[in-house]
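>>> 3D, please:
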Amino acid sequence: GEVHHGRVVKGSGYPIRFPFIDLAEVSAGGGTIIWRDEANALKVGPISAGADPGPICYNKGGNKPTITDANLVLGKLGDELIGGNLRLNKEKALQGLSKLGDPFEVSRNALELINLEMARAIRLVTVERGLDPTSFSLIAFGGAGPQHALYLADEIGIKKVVVPPYPGLFSALGLLLADWRFEIRKSFPKDLEKEYKELEKKLLERLKQVDYFIRYADIRYKGQGWELTVQLPSEVNEEIVRKTFEEKHLSTYGFIMKDREIEVVTIRVFAVRKRLIPKISSKFGSDDKPVGRRKVMMEDDWIDADVFVREKLPKGLRIKGPAIIEEYSSTTVIKPEWNAIIDDSIILVRE
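Below you'll find the model as predicted:
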């Protein structure tokens, strides 16, 4: 299908009745390619250079400028990644970006475009679903996420950003350590409590071992074309179902219909098997001094920023922006007027 920016629109593909994690994805990573269209307008993505050959600065044969190249020439990245195991070639990055115009101007504009695209995705899953994004914290992960997080926070009005331990490994660790979940469902149930228990019994018979169950239901007002999926407690009755559905409907659409009958379209049960999860925490040191200083393009100007190494920093240290915190799997950019508090997660707060 066509790119649909997280919405169901004509031409965006076919609806599939199958369980998925609800994600609004955008092409916004370090390998996202910067290019110009036939009208010479600057574009970012959706094509990516990936990790191999990757950005031009990886020096592995990539010949298309990317977001990583832009961050490098603007000083947001240092000369090496993954603990010195990957040396970055800034000169080649400058040469590649120069094919699109002034390399610094192209880089600034490309980063602004990609930040707006990521901010749009956040609005899609918050504002457009009846949620106020300013009441949430933003979690920044991935190799490139912490480089852009504060720009998104300022764009949206978020006041707190969290950079977890090992942010570049965040998704892989989640895949390895997440609990197992198994789903079973039934459409148009007649007796909710009875049929929930039957589904739970079937899952237990198949899996032999279950730590706990989670109940969901797809519910709508009669006559509606779309359902809302709500989580229900371990014991349900008609009053609980209606109350839970209407709370979700009010937060999603801004209204409820007291006189309209509701119908449960599908019930779902998840059986959860817990995994043994080791405690993952940051490494701390005792050196609160920067390891260097370099010019970084922030706030449309070149600013001198202190550079720190995350693993060397003591717990509880407060770092005032502008600054850069480098670590094995990522780099965190701290803008002026933002502070970083060093803990298991780096907590970024606006002054």
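>>> from here on, contacts and neighbour counts on C-alpha atoms
Will do.
>>> Regarding Ile324, which helix or strand does it belong to?
Following DSSP states H and E, one finds Ile324 within strand 323-326.
>>> So which elements touch that strand?
For strand 323-326, the elements it packs on are strand 301-309, strand 331-334, judged by 3 or more C-alpha pairs under 8 Å, 6 or more residues apart in numbering; DSSP states H and E.
>>> contact partners of that strand?
Applying C-alpha atoms under 8 Å, 6 or more residues apart in numbering, the contact partners of strand 323-326 are Lys76, Ala305, Asp306, Val307, Phe308, Val309, Arg310, Thr331, Thr332, Val333, Ile334, Lys335.
>>> The structure of the following sequence is requested for comparison with the preceding one:
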Amino acid sequence: MTQRHDIRLGADIGGTFTDIALDVRGRLFSTKVLTDYAAPEQAILDGIDIVIRDAGIAPGDIGIVIHGTTLATNALIERRGAKTALVTTEGFRDVIEMRTENRFEQYDLDLVLPRPLIPREDRFAVRGRIDAQGRELQPLDEAALEVLADVIAERGFGAVAIGFIHSYMNPAHEQRARDILAGRLSIPISISAEVSPQMREFERFNTVCANAYVRPQMADYLSRLQVRLKEMGAGCPVFMIHSGGGLISVETASEFPVRLVESGPAGGAIFAADIARRFGLERVVSYDMGGTTAKICLIEDYQPHTARTFEVARTYRFCKGSGMPISIPVIEMIEIGAGGGSIAWVDAMGRIQAGPESAASEPGPACYQRGGERPAITDADLVLGKLDPDNFAGGKIRLSLDNAGAAIARDVGDRLALSPEAAAFGIVEVVDENMANAARVHAVENGKNISENTMIAFGGAAPLHAARLCEKLGVERCLVPQGAGVGSAIGFLKAPFGYEALASKIMGLSKFDAGTVNAMLDDLKATAEGFVRAGTDGAIVREITAFMRYAGQGWEIPVTLPDRAFAAADTAMFETAFKQRYARFFGRAVEGPEIEFVTWSVKAQDVRPEGERFVLETDGAAVAVPARRGVFDPASGTVLETAIVPRDTLCPGARVAGPAVIVERETSTVVTSPFDAVIQVDGTILLVRKGR
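Sure thing, here's the model as predicted:
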């Protein structure tokens, strides 16, 4: 079907705020509303009322709603999903508890592994076995499944996950098991061959468990949202942004909600990539800090880095292996619990810590005057003068400086014999250093030098901290785009209809079977394009990727290949492409070992129009400063009389010398003393170091 794209609305539910962005034929209207945990859809409806009133349109004029949410992520982190049964192959009941047996903190004698999502008493094993080549070694015990269906019904399970060994090679047993259970049960059933048809049973089993665990809750929420939108007069289609950065239908999202786990951050990465393309910036680090978390993503050649797996709810910060692995296509980023609502505290060694616990929207930071008593990062920013207590969130939330100072003094300052201002500075410095460390780790893991990138900052809290983060990282330039406070929601409006389909099939290069591979790729192309066609009838582009390795290696690298039918003579092309990619990752290729294909990927998406291109201007004319107030400057360590400039009064070419605070409805941009701000032709703020 053809969608109307002239009026598009993006809605991003975060842990603290719900962001709404409305594009009416190129004019942008936006707002932030506190997230309603009891009824998340209510915040969306409230936000829609605000932006359509500002735009002067009716709900029925909206052509499409694009939605992203952290609800699936929060359900996994907080363990608030459905009571779920796992049905697996006999002998593999404990795979999700044994994990990979990797000690992610080798020298921690008190290492605590994350609890499996499904406890042992809710995991059931049945006979039946498929081998690694997809051949049946033992028939499925169908009689046992019929008995198991009665047990699941009697024990009140809300969802079922099915994960059998080697089902990615042959899904017949999983499909038959689903048919038998569905004949006796009326609850959703997820199978790993559809949710994550990839090799490695721990990641695959965990992913299908996560999908089943959040499926009833997400299906109920998405159904309520559609009903409420229609009741308010918005009968337009609703699409969801998935973790890989594309759009899928609500029906697909309801069936595969695990694909939504990183949907909000994915929108932010798309937003940053669009800004990078607009200004011709080939190396960018995006910095997205909201009310609950901060996310950092590397973007090269206008494309965010992607991966096939990521972790939710790490128990050790920055430590791979300490979280819950989810095996789906995803925009790769590092995430830490450092948002505006993150709680500050002092540990047993007298060190200031911040997060990962968050005050969120209920009750919120102490300064919100909504019952919160513990100090949050927003409280520290307020005490340091970065925020105007009478003009926060466009004046919708009045902040209490007294509450913020009292909370910081009680929980941090008094314990360390510091004044509230000094304690607030300590809190903010710890947070900024944590984020700087996260950016360094992420860049090093990808073989990059973080200081060579331009930063793009967005999210309600990121512009408050971006300049200081640039100081710590040696980054010379930072962009704060128009609408930065609702950046992820704007990113939703720019996302393509897209889907990535994957399948694992181990095959040595010397035994390459063109017919088998072409047939598999045809199936993947049909699957990916089928999801895309649910939202558009426009032109579609495809990207073919093979994940390859040397035989005996534990992990693969992605190798981009041409979109065409392959022949036996292509083995030389495969070898050359793999070795070039391998040398890019590790410095040189290795001669001798056999090269293997492990997983194939087909990514399909519609063609999106490219926006205007601009040249980044670093010079500008100084402007008069309408007001000043005292703001703590970290570079000098003192409170300085700081320029306070409304963003909507600045024209392209204007230059504001730091220290300054550029204020707008959804956020404020703090320009520390080492930086100046130059307004670009599209209204973007460029922070550039003085003298550069």
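>>> Which part of the second structure matches the strand ranked longest in the first structure?
Counting residues, the longest strand found in the first structure (DSSP state E) is strand 262-273. Matched against the second structure by TM-score structural alignment, strand 262-273 of the first structure falls on residues 595-606.
>>> mean deviation of the matching stretch from the first structure?
Superposed on the first structure, stretch 595-606 of the second structure shows a mean distance to its aligned partners of 1.2 Å (mean C-alpha distance after the TM-score superposition for the first structure).
>>> Quick check: buried residues in that stretch?
Of all the residues in stretch 595-606 of the second structure, those buried under the rule 16 or more other C-alpha atoms under 10 Å are Ile595, Glu596, Phe597, Val598, Thr599, Trp600, Ser601, Val602, Lys603, Ala604, Gln605, Asp606.
>>> Tell me how far the second one lies from Arg655 of the second structure.
Spelled out, it's Glu596 of the second structure. Distance of Glu596 of the second structure to Arg655 of the second structure, computed by C-alpha to C-alpha, to the nearest Å: 55 Å.
>>> Over to the first one?
Between Ile595 of the second structure and Arg655 of the second structure the distance is 56 Å, computed by C-alpha to C-alpha.
>>> Assumed Lys201 of the first structure was part of a helix.
Yes. Membership of Lys201 of the first structure in a helix is supported by DSSP: H, G, I helix; E, B strand; the rest coil.
>>> what lines up against Leu138 of the first structure once you look at the second structure?
Using TM-score structural alignment, Leu138 of the first structure pairs with Met455 in the second structure.
>>> That should have said Gly168 of the first structure, apologies.
In the second structure, the residue matched to Gly168 of the first structure (TM-score structural alignment) is Gly485.
>>> I'd say that match and Phe458 touch.
Yes. Between Gly485 of the second structure and Phe458 there is a contact under C-alpha atoms under 8 Å: 5.8 Å.
>>> Can you check which part of the first structure stretch 425-432 of the second structure sits on?
So stretch 425-432 of the second structure sits over residues 108-115 in the first structure, by TM-score structural alignment.
>>> Quick one: distance of that stretch to the chain centre.
18 Å (C-alpha atoms, centre = their mean, to the nearest Å).
>>> Mind listing what's buried along it?
Buried, per 16+ other C-alpha under 10 Å, within stretch 108-115 of the first structure: Arg108, Asn109, Ala110, Leu111, Leu113, Ile114, Asn115.
>>> Would you mind getting the average deviation of that stretch from the second structure?
Relative to the second structure, stretch 108-115 of the first structure is 0.9 Å off (mean C-alpha distance after the TM-score superposition for the first structure).
>>> how about the strands in the stretch 401-550 of the second structure?
Remark: strands assigned in the stretch 401-550 of the second structure by DSSP state E, counting those that start in this stretch are 454-458, 477-480, 498-508, 540-550.
>>> how about those in TSV, adding mean neighbour count and distance to Ala159 of the second structure?
TSV is the format used below for these (neighbours: other C-alpha atoms under 10 Å; distance: least, C-alpha to C-alpha, whole Å):
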stretch	mean neighbour count	distance to Ala159 of the second structure
strand 454-458	28	37
strand 477-480	26	44
strand 498-508	22	24
strand 540-550	20	32
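>>> In the first structure, which residue range corresponds to the biggest helix by length in the second structure?
In terms of residue count, the longest helix belonging to the second structure (DSSP state H) is helix 201-231. With TM-score structural alignment applied, helix 201-231 of the second structure matches no range in the first structure.
>>> what's the offset of that helix from the middle of its chain?
17 Å.
>>> next helix or strand past it?
strand 238-241.
>>> Now that following strand: buried residues?
Val238, Phe239, Met240, Ile241.
>>> Which positions in stretch 550-564 of the second structure come out as buried?
Tyr550, Ala551, Glu556, Ile557, Pro558, Val559, Thr560.
>>> any idea which residue of the first structure is furthest from its center?
Farthest-out residue of the first structure from its mean C-alpha position, per C-alpha atoms, centre = their mean: Asp259, at 39.3 Å.
>>> ranges for the helices of the first structure?
For the first structure, the helices defined by DSSP H cover 67-73, 90-98, 103-125, 145-156, 170-177, 192-207, 238-253.
>>> Can I get those in TSV including distance to Asp132 of the first structure?
Output for the helices of the first structure, formatted as TSV (distance: least, C-alpha to C-alpha, whole Å):
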stretch	distance to Asp132 of the first structure
helix 67-73	29
helix 90-98	38
helix 103-125	9
helix 145-156	10
helix 170-177	25
helix 192-207	33
helix 238-253	11
